[in-house]
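S.K.: Provided below are the primary sequence and the corresponding predicted coordinates.
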Amino acid sequence: MFDSLGRALRRAGYATLTFDYSGHGASGDEIITFDPLIEDFRSASGWLADQGFARQICVGHEFGAAVALRSRPPAVQTYVLVSPVLGPLSYDWNLVFSDVQLSDLEHHGATTVPDDSESVRRQFTISKRTLADMSMVSGEDALRGLSVPVLITHDSFDEETGLLDRTREVFHLLPDGSLVEMTAAPDGIAGEYTPVDGVPIIDEAVDRALAASGSAHLPTLADVAAKWASRWVPVSR
């Protein structure tokens, strides 16, 4: 997802930065909790500003969106939040972790989780604090006082996971100019269009056409994000 999004932004004239949070990718084996991730994000944004990139666009995915919102670096002029977690979610950890992992969490306070992504990392280290951070995200705390516009994107899977409902609940807290857009599923297969009550779509003409047809091909995340970036942080020529 981030690779294709980064390519789209670079084609549009933007410089991009990717980095590994503490406990992720090629970074160290720190236990993953929100507070160090927030500091990582602020440090990365500050370093970019020092290099002359004083107008920044932040892209955050799922829990990374919550981290980005809580970081609030001053150089960020707009956020693109992809399937963000903007409220508490309920998990049955017995279905997520093995008996050994649950025992480690209970008796040692931490455990490791295999990383099956394309990352160089083989495993993550998490703790009870990690699970609390994941379960108890507060959209109200994340959005309160935010002054820059936010683009939130959801795909068809977010209806099933409850992420879309969390966005509905906190939509009234979004700053002026913010929008929610339905995009194609990550695998590129168009999903069913689900009207979001009270949440405007970027293009009202497309909204009406999709609502009338019941289903249609949805725009890609890369296209939507590039359009949003050009609106709020136009490329300097």
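M.R.: Structure received.
S.K.: drop to CA atoms for contacts and neighbour counts, all remaining ones
M.R.: Will do.
S.K.: Once you drop chain neighbours, what's closest to Ser71?
M.R.: Ile38 (5.2 Å; C-alpha to C-alpha, 6 or more residues apart in numbering).
S.K.: So what touches stretch 162-176?
M.R.: 83-89, 139-140, 143-144, 146-150, 154, 158-159, 196-197, 199 (C-alpha atoms under 8 Å, 6 or more residues apart in numbering).
S.K.: how far is it from where the chain is centred?
M.R.: From the chain centre to the centre of stretch 162-176 is a distance of 13 Å (C-alpha atoms, centre = their mean, to the nearest Å).
S.K.: Name the residues of it that are buried.
M.R.: Residues of stretch 162-176 classed as buried: 163-167, 170-171, 173-175 (neighbour count, 16 or more other C-alpha atoms under 10 Å).
S.K.: want to compare, so here's the second one:
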Amino acid sequence: MNVQEVALTGAHGVRLAAIREGANPEAVVVFAHGFLSDKHALGRFDRLAARYVEAGYSTLRFDFSGNGASGNAPITDERRTGDLRAVLDQVEAWGYQRVALHGHSKGGSVSLRARDPRVSAMVLTGARTAPVYYDWSEHLPADVLTGIRTRGRGRSPATGPRAFHLLTQQSLDDFATVDTREILSAVKLPVLLMYGDAPHDREELLLAEHAACGMRYLSPESRLLIIHGADHSMEGHIEEVADHGIAWLRTHCPA
């Protein structure tokens, strides 16, 4: 199997670490990971990529700037959107004719924001399609929030190849500044939205409810699918996600 580590250039010239896999020179699935995650997504993206390669696609997994092994930068939707468009520039330069996006959580939201005409179809899990309001004191250490408040940025501890994630107030505000109609109505391609319905994951249930309300703004061929028993991570349901994703792309972005 053809697996290659590559370095790409993202928004503002930041180096992006990436893994290119598969031998199809025409059809590729580009992965977009979630908030404070990376191109592996705790191994979930690795397993999904392997399934797409088995189905005949090439794949590209990359770390957004400020995440994983990529260069350091504040983590914001604006930067992530710029990174994704820069990655699609490289995909185009490599000669791929058919491009699909597989995004999870914040990566799904950024995929929708990018609305790049070079993309034929999207497969998104747990994407935020409406404002979500958090009590950040329940999610981030107090010193990170103090740094954001007093110095404009805070360093959230990270694992793996980097020591920290650089967060600003915009990093947090991005979750609450989502215009559903504006974002979804601009997406003209077929989108498969998948969410879990695990009773204990109230956030995922809310995200699914938001998406159901927003479906009227997406293209008529788009679809909302519930993965029964799954939580936001989709852990334990990766094979089911892959099955649905591959079936969707075989129709809307064939290998």
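M.R.: Ah, there it is. Source: prediction; values computed, not measured.
S.K.: Drop the TM-score for these two in here.
M.R.: For this chain pair, the superposition-based TM-score is 0.81 by TM-score structural alignment, normalised by the length of structure 1; 205 aligned residues with a C-alpha RMSD of 1.8 Å.
S.K.: in which helix or strand would I find the most centrally placed residue in structure 2?
M.R.: Centroid check for structure 2 by C-alpha atoms, centre = their mean gives Gly107 as the closest residue, at 1.8 Å. For Gly107 of structure 2, the element it lies in under DSSP states H and E is helix 106-114.
S.K.: As a check, name the ranges of all helices in the stretch 101-250 of structure 2.
M.R.: Using DSSP state H, counting those that start in this stretch, the helices of the stretch 101-250 of structure 2 run over 106-114, 142-151, 169-173, 180-185, 202-214, 238-252.
S.K.: circling back to that earlier point, now the buried members of the contacts of stretch 162-176 of structure 1.
M.R.: 83-88, 139-140, 143, 146, 148-150, 154, 158.
S.K.: Sort out for me which of those are in strands.
M.R.: The strands, defined by DSSP state E, take in 150, 154 from these.
S.K.: corresponding residues in structure 1 for the helix holding Gly107 of structure 2?
M.R.: Under the alignment (TM-score structural alignment), helix 106-114 of structure 2 falls on residues 63-71 in structure 1.
S.K.: for that stretch, the distance to its chain's centre please.
M.R.: Centre-to-centre, stretch 63-71 of structure 1 and its host chain are 7 Å apart (C-alpha atoms, centre = their mean).
S.K.: Same question for stretch 161-177 of structure 1.
M.R.: 13 Å.
S.K.: so how far is the first residue of that stretch from its last?
M.R.: The straight-line separation of the ends of stretch 161-177 of structure 1 (C-alpha to C-alpha, to the nearest Å) is 26 Å.
S.K.: cool, and stretch 161-178 of structure 1?
M.R.: Span of stretch 161-178 of structure 1 from end to end, C-alpha to C-alpha: 23 Å.
S.K.: cool, stretch 219-230 of structure 2 as well?
M.R.: 26 Å.
S.K.: List the contacts of Arg15 of structure 2.
M.R.: For Arg15 of structure 2, the contact set (C-alpha under 8 Å, 6+ apart) comprises 7-9, 65, 70-71.
S.K.: swap that for Ala142 of structure 1, sorry
M.R.: Counted by C-alpha under 8 Å, 6+ apart, Ala142 of structure 1 has contacts 66, 69-70, 86.
S.K.: quick revisit: now distance to Tyr14 of structure 1 too, for the buried residues of stretch 162-176 of structure 1, in CSV please.
M.R.: Below are the buried residues of stretch 162-176 of structure 1 laid out as CSV (distance: C-alpha to C-alpha, whole Å):
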residue, distance to Tyr14 of structure 1
Leu163, 29
Leu164, 29
Asp165, 32
Arg166, 31
Thr167, 28
Val170, 30
Phe171, 28
Leu173, 29
Leu174, 25
Pro175, 24
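S.K.: Now flag whichever of those is closest to Gly46 of structure 1.
M.R.: Among those, Pro175 lies closest to Gly46 of structure 1 (C-alpha to C-alpha), at 23.3 Å.
S.K.: The closest one matches what in structure 2?
M.R.: So, by TM-score structural alignment, Pro175 of structure 1 is matched to Ser219.
S.K.: cool, and Pro88 of structure 1?
M.R.: By TM-score structural alignment, Pro88 of structure 1 lines up with Pro131.
S.K.: quick one: that match and Phe175 touch, right?
M.R.: Yes. Between Pro131 of structure 2 and Phe175 there is a contact under C-alpha atoms under 8 Å: 6.0 Å.
S.K.: thinking again about what came up before, enumerate the positions of the match of helix 106-114 of structure 2 that are buried.
M.R.: Within stretch 63-71 of structure 1, judged by 16+ other C-alpha under 10 Å, the buried ones are 63-71.
S.K.: Give the aligned equivalent of Gln4 of structure 2 in structure 1.
M.R.: In structure 1, Gln4 of structure 2 lands on no residue (TM-score structural alignment).
S.K.: is it true that Gln4 of structure 2 lies in a strand?
M.R.: Yes. Applying DSSP: H, G, I helix; E, B strand; the rest coil, one finds Gln4 of structure 2 inside a strand.
S.K.: That one against Ser58, yeah?
M.R.: No. Taking contacts as C-alpha under 8 Å, Gln4 of structure 2 lies outside contact range of Ser58: 11.3 Å.
S.K.: Which residues are in contact with each of these two?
M.R.: Common neighbours of Gln4 of structure 2 and Ser58 (C-alpha under 8 Å, 6+ apart) are 20-21.
S.K.: Neighbour count: the two, which is higher?
M.R.: More neighbours surround Ser58 than the other of Gln4 of structure 2 and Ser58, with 26 against 12 (other C-alpha atoms under 10 Å).
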